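1. Just a sequence and a predicted model for now, questions to come.
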Amino acid sequence: MYPLISVLIPVYEVEEYLDRCVQSVLAQTYENFEIVMVDDGSKDRSAEIASRYAEEHENIHLIRSEHAGVSHARNVLLENAKGEYVFFLDSDDNMNPRTLEVLYNLLKEKNADIVQCEMKKMWKTQVLNTSSYIEVYKNDIVERFCCWQSGLLRCMLSAKLYKKTMFCNVHFPEGKTHEDEATMHRILENAHCVACTSKAFYQYYYNPNSITKRKFSDDRYDILDAMEDRLLLCLERNLDFAADMTRLHMLLLVIELYRRTVNEVGTGAEALIWLNKRSCTLIDGLLTTNYFNSKICTLFTVWKANPMQGELPNFKVISTDCWNKRGDIS
């Protein structure tokens, strides 16, 4: 008998997509699964649709909640999951019928704690990759992840099959967004082996009403709290290089948020004061290292004077350059 997998679906006002989502789970070739849904106070027909499935299928469970956000929903889902393994599926997405089977077999084959497949963007024409490859990480998982040197491994909670024990001492930050960024480093810290396949079994749908697609608001700043916790973990584990790269990542996010605040809120926004202070503090720390070339250091100096000036470089490009030459520096 194959072990139970809990497919966890947070639901909030997705009446257009929920049938497709649930049907994709019911079509799985892996037979021993349950579906747990939390309706986060939807005002459309989402709760009605979810309730119908729960009434028709013994292995589908619905929990109703007052609207408290997706992080709260994910915490409730984990608390109610009975499976040895868990898989997060967003309610406007769906997955290939072989997803759970392939990921479980890969997990057992590689003796992994977490396995991930790629995402297929549903609004683009893509062919499922039949000549796939697999990456396995056993050492320096958190350091590689924080420095974006982990290949296929992504930050998203979805498209991964986890041993449920990976969520020991992990709590999604309720009342905040960017719960993926806030927790993935903590989840990976619990893993001894992570395997990724390049096959795109998870089908991601562009929902213009999702949290990340909405008009700029204060919850955009939650990403910085997530990165602060990532930095804290690096410092706790004496991952000094990863800590510096996390500071760099934070700086680029702060500069981007500063510019978006100016452009979408206005030059009088109160957030600009603390964003500027945070950028200056990060820059002062980064300039004490010797990882960055003169062009990047000059850009840091420019930002101290005016965060609106200069290009916004790609974090992965800079981090990769630093990663490749850090042996020579040390």
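-> Perfect, I can see it now.
2. contacts, neighbours, all on C-alpha from now
-> OK.
3. what number of residues lie near the spatially closest residue to G175 that is not a sequence neighbour?
-> Among residues not flanking G175 along the chain, G69 sits closest, at 6.2 Å (C-alpha to C-alpha, 6 or more residues apart in numbering). G69 has 20 neighbours, counted by other C-alpha atoms under 10 Å.
4. From M227, how far out is N139?
-> In this view, N139 and M227 are 22 Å apart by C-alpha to C-alpha, to the nearest Å.
5. Would you mind telling me which of these two has the busier surroundings?
-> Legend: neighbour count by other C-alpha under 10 Å for N139 and M227, higher for M227 (22 against 12).
6. can you give me the strands for the stretch 151-300 of the chain?
-> 160-163, 194-197, 202-204 (DSSP state E, counting those that start in this stretch).
7. Point out the other helices and strands that the last one packs with.
-> Translated: strand 202-204. Applying 3 or more C-alpha pairs under 8 Å, 6 or more residues apart in numbering; DSSP states H and E, one finds that strand 202-204 contacts strand 94-95, strand 119-121.
8. which residues touch it?
-> Residues outside strand 202-204 that contact it (C-alpha atoms under 8 Å, 6 or more residues apart in numbering): 92-96, 99, 117-122, 159.
9. Go again with 6 Å.
-> Contact partners of strand 202-204, identified using C-alpha atoms under 6 Å, 6 or more residues apart in numbering, comprise D93, N94, M95, M119, K120, K121, M122, A159.
10. can you check stretch 240-256 too?
-> Outside stretch 240-256, the residues that reach it (C-alpha under 6 Å, 6+ apart) are E143, C147, L231, C234, S279.
11. In helices, which of those residues appear?
-> Of these, the ones assigned to helices by DSSP state H are E143, L231, C234, S279.
12. Okay, now stretch 124-136: how far is its last residue from its first?
-> Chord length of stretch 124-136, first to last residue, is 28 Å (C-alpha to C-alpha).
13. contacts for that stretch?
-> By C-alpha under 6 Å, 6+ apart, stretch 124-136 touches V194, A195, C196, T197, S198, K199.
14. still on that earlier bit, how about CSV for the contacts of stretch 240-256, with distance to Y85 and neighbour count added?
-> Shown next, in CSV, are those (distance: C-alpha to C-alpha, whole Å; neighbours: other C-alpha atoms under 10 Å):
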residue, distance to Y85, neighbour count
E143, 25, 23
C147, 28, 23
L231, 28, 23
C234, 27, 22
S279, 40, 23
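15. Tabulate these (JSON lines), appending distance to M308.
-> Formatted as JSON lines, the contacts of stretch 240-256 follow (distance: C-alpha to C-alpha, whole Å):
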{"residue": "E143", "distance to M308": "31"}
{"residue": "C147", "distance to M308": "25"}
{"residue": "L231", "distance to M308": "25"}
{"residue": "C234", "distance to M308": "29"}
{"residue": "S279", "distance to M308": "12"}
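16. and which of these is nearest K325?
-> Nearest to K325 out of the contacts of stretch 240-256 is C147 (C-alpha to C-alpha; 13.4 Å).
17. try it against this one:
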Amino acid sequence: MNNPSISIIIPAYNVEQYIKKCLDSLLKQTFQNFEVIIVNDGSTDKTAVICNEYAAIHKNISVIHQQNAGVSAARKIGMQAMKGQYFISIDADDWMEPNMLEELFNTATSNDADLTFSDYDRIYNDHTEIINHQLSQVDPIYYLKAQLGGGMWGTYWNKLIKTQIYKTHAIAPIVGVSMWEDYIVTNLCALYAQKIAYCPKVLYHYNQTNQGSITKQQSVKNHEDILLVIKKLSTAIDKSIYKDILSKEIIDMKLFAKNYLIYSQYKDFKQWKQIFPEVNHYALNTQKRYEKKIIKSILDDKFLLTRILLFLQKYDEKIRRNLNKTLHKICLTK
């Protein structure tokens, strides 16, 4: 086919239960000038067979098979092959509204936007949660502030991005990274974008019922991924015109990553002091009851006291929750 308007990259690993619904939602799109590049990342189930069947029937679907190398490597291979004016990368266990590509493409072209994003929802077994991202102002600065400050997710799948931005600035997924592998790429694209546009419609359905997905797992490796992503993104911002404008958001992002070393099961207070030490004193600005004492104890190398304070914090919160529940019941009986 001639160069398509949109390239859709789908990394796929052991998703035989989900990928048909994903691909069918693409085939039902009201906008049809697109290519689909599926990268089968060494699946051991019937994913490869299903992908081959769809590619044999539909000319705009192609499949790349590779040995298992991880989601970031799969996306990178797909992005190297894409030919569209715009690209979007979706997850194989999710699905889209029939008008998703049309809405994103029309919004992007009418605004001459380098990056266009939409709302989406999270689908759970027992409920659906709608996520909207209305900003007070839609431009790269406000968008990046929301991203880095934690107000928005840096996902691929609700964003249509100009391929030229990606290629001109040599942006690429970090091979080996699983957590936040989308965050680094989409925010680097936003960093170099001249215009950003917003489509205020729920167009993508983010499946939360697949408990085997990477984002449902937590580990030391995930934290290492996040640290690497933040280091690379911080370095890029420091070299950009937004260095001073985004200074507070960079601090917040670094503190977020450090908190894992205090509040997860993988506690390492000495490492907390050593990672991004330039923001340690900002952690003392918290107004929360225990957190300031916890941070100060770490900075003073009083790690036994830190553990005691964490223990007290945990049970203080538990007591407060139970007390509130009891008071609520008493009020209801009166």
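-> Thanks, I have the structure now. If you're wondering where the values come from, they're calculated on a predicted model, not measured in any experiment.
18. Please name whichever of the strands of the stretch 151-300 of structure 1 is nearest to A182 of structure 1.
-> Smallest distance to A182 of structure 1 across those (C-alpha to C-alpha): 16.4 Å, for strand 160-163.
19. Give me the residue at the spatial middle of structure 1.
-> For structure 1, M156 is the residue whose C-alpha lies nearest the centre (C-alpha atoms, centre = their mean; 2.7 Å).
20. That one - nearest residue in space that isn't next to it in sequence?
-> Once flanking residues are discounted, M156 of structure 1 sits nearest to D180: 5.5 Å by C-alpha to C-alpha, 6+ apart.
21. what about the residue mapped onto the one you found from structure 2, how many residues close to it?
-> Under the alignment (TM-score structural alignment), D180 of structure 1 maps onto D182 of structure 2. Using other C-alpha under 10 Å, D182 of structure 2 has 24 neighbouring residues.
22. And A48 of structure 2, by the same measure?
-> A48 of structure 2 has 23 nearby residues by other C-alpha under 10 Å.
23. Where does it sit, in terms of helix or strand?
-> With elements taken from DSSP states H and E, the one containing A48 of structure 2 is helix 47-57.
24. picking up where we left off before, winner for burial among the helices and strands packed on strand 202-204 of structure 1?
-> Among those, strand 94-95 has the highest mean neighbour count (mean count of other C-alpha atoms under 10 Å), at a mean of 24.
25. helices and strands around it, which ones?
-> With contacts defined as 3 or more C-alpha pairs under 6 Å, 6 or more residues apart in numbering; DSSP states H and E, strand 94-95 of structure 1 has these neighbours: helix 18-26, strand 202-204.
26. Out of those, which one sits most buried?
-> Neighbour counts (mean count of other C-alpha under 10 Å) averaged over each of those peak at strand 202-204, with a mean of 22.
27. what distance separates that one from the centre of its chain?
-> Relative to the centre of its chain, strand 202-204 of structure 1 is centred 14 Å away, using C-alpha atoms, centre = their mean, to the nearest Å.
28. now swap in stretch 211-225 of structure 1 and tell me
-> Taking C-alpha atoms, centre = their mean, the mean C-alpha location of stretch 211-225 of structure 1 is offset from the chain mean by 14 Å.
29. And for that stretch, what's in contact with it?
-> The contact list for stretch 211-225 of structure 1, computed with C-alpha under 6 Å, 6+ apart, reads H178.
30. hmm, 10 Å instead?
-> With contact meaning C-alpha atoms under 10 Å, 6 or more residues apart in numbering, stretch 211-225 of structure 1 is reached by 69-70, 173, 175-182, 206-209, 228, 230-231, 249-251, 253-254, 257-258, 260-261, 264-265, 271, 275.
31. Equivalent analysis for stretch 50-69 of structure 2, please.
-> Here stretch 50-69 of structure 2 makes contact (C-alpha under 10 Å, 6+ apart) with 1, 4, 7-8, 10-13, 15-16, 19-20, 23-24, 27, 32-44, 48-49, 73-74, 77-78, 81, 175-176.
32. now do 6 Å
-> Here stretch 50-69 of structure 2 makes contact (C-alpha under 6 Å, 6+ apart) with E35, V36, I37, I38, V39, N40, D41, G42.
33. Of the residues you listed - the most surrounded one?
-> Counting neighbours by other C-alpha under 10 Å, I38 comes out on top of those with 28 neighbours.
34. And what about that one, helix, strand or coil?
-> Per DSSP: H, G, I helix; E, B strand; the rest coil, the local secondary structure of I38 of structure 2 is strand.
35. So it sits against I10, correct?
-> Yes - with contact defined as C-alpha atoms under 6 Å, I38 of structure 2 and I10 form a contacting pair (4.7 Å).
36. Would you confirm that A27 of structure 1 contacts P97?
-> Yes - assessed by C-alpha under 6 Å, A27 of structure 1 is found in contact with P97 at 5.4 Å.
37. More neighbours: which of the two?
-> Higher neighbour count among A27 of structure 1 and P97: P97, with 18 against 13, using other C-alpha under 10 Å.
38. Report the contact partners of I37 of structure 2.
-> I9, S62, V63.
39. Can you pick out the most distant pair from the contacts of strand 202-204 of structure 1?
-> Once C-alpha to C-alpha is applied, the contacts of strand 202-204 of structure 1 give M122 and A159 as the farthest pair, at 14.2 Å.
40. The two: which has the busier surroundings?
-> Neighbour count, other C-alpha under 10 Å: between M122 of structure 1 and A159, A159 has more, with 26 against 14.
41. Distance-wise, check the more buried one relative to L188 of structure 1.
-> To L188 of structure 1, A159 of structure 1 is 15 Å away according to C-alpha to C-alpha.
42. mind listing the helices in structure 1 by residue range?
-> With helices called from DSSP H, structure 1 shows them at 18-26, 46-56, 70-80, 99-110, 141-146, 179-189, 222-236, 240-264, 271-286, 294-305, 315-329.
43. Just send those back as a markdown table, with distance to K215 of structure 1 too.
-> As requested, the helices of structure 1 are arranged in a markdown table below (distance: least, C-alpha to C-alpha, whole Å):
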| stretch | distance to K215 of structure 1 |
| --- | --- |
| helix 18-26 | 24 |
| helix 46-56 | 23 |
| helix 70-80 | 18 |
| helix 99-110 | 33 |
| helix 141-146 | 28 |
| helix 179-189 | 18 |
| helix 222-236 | 15 |
| helix 240-264 | 9 |
| helix 271-286 | 16 |
| helix 294-305 | 26 |
| helix 315-329 | 24 |
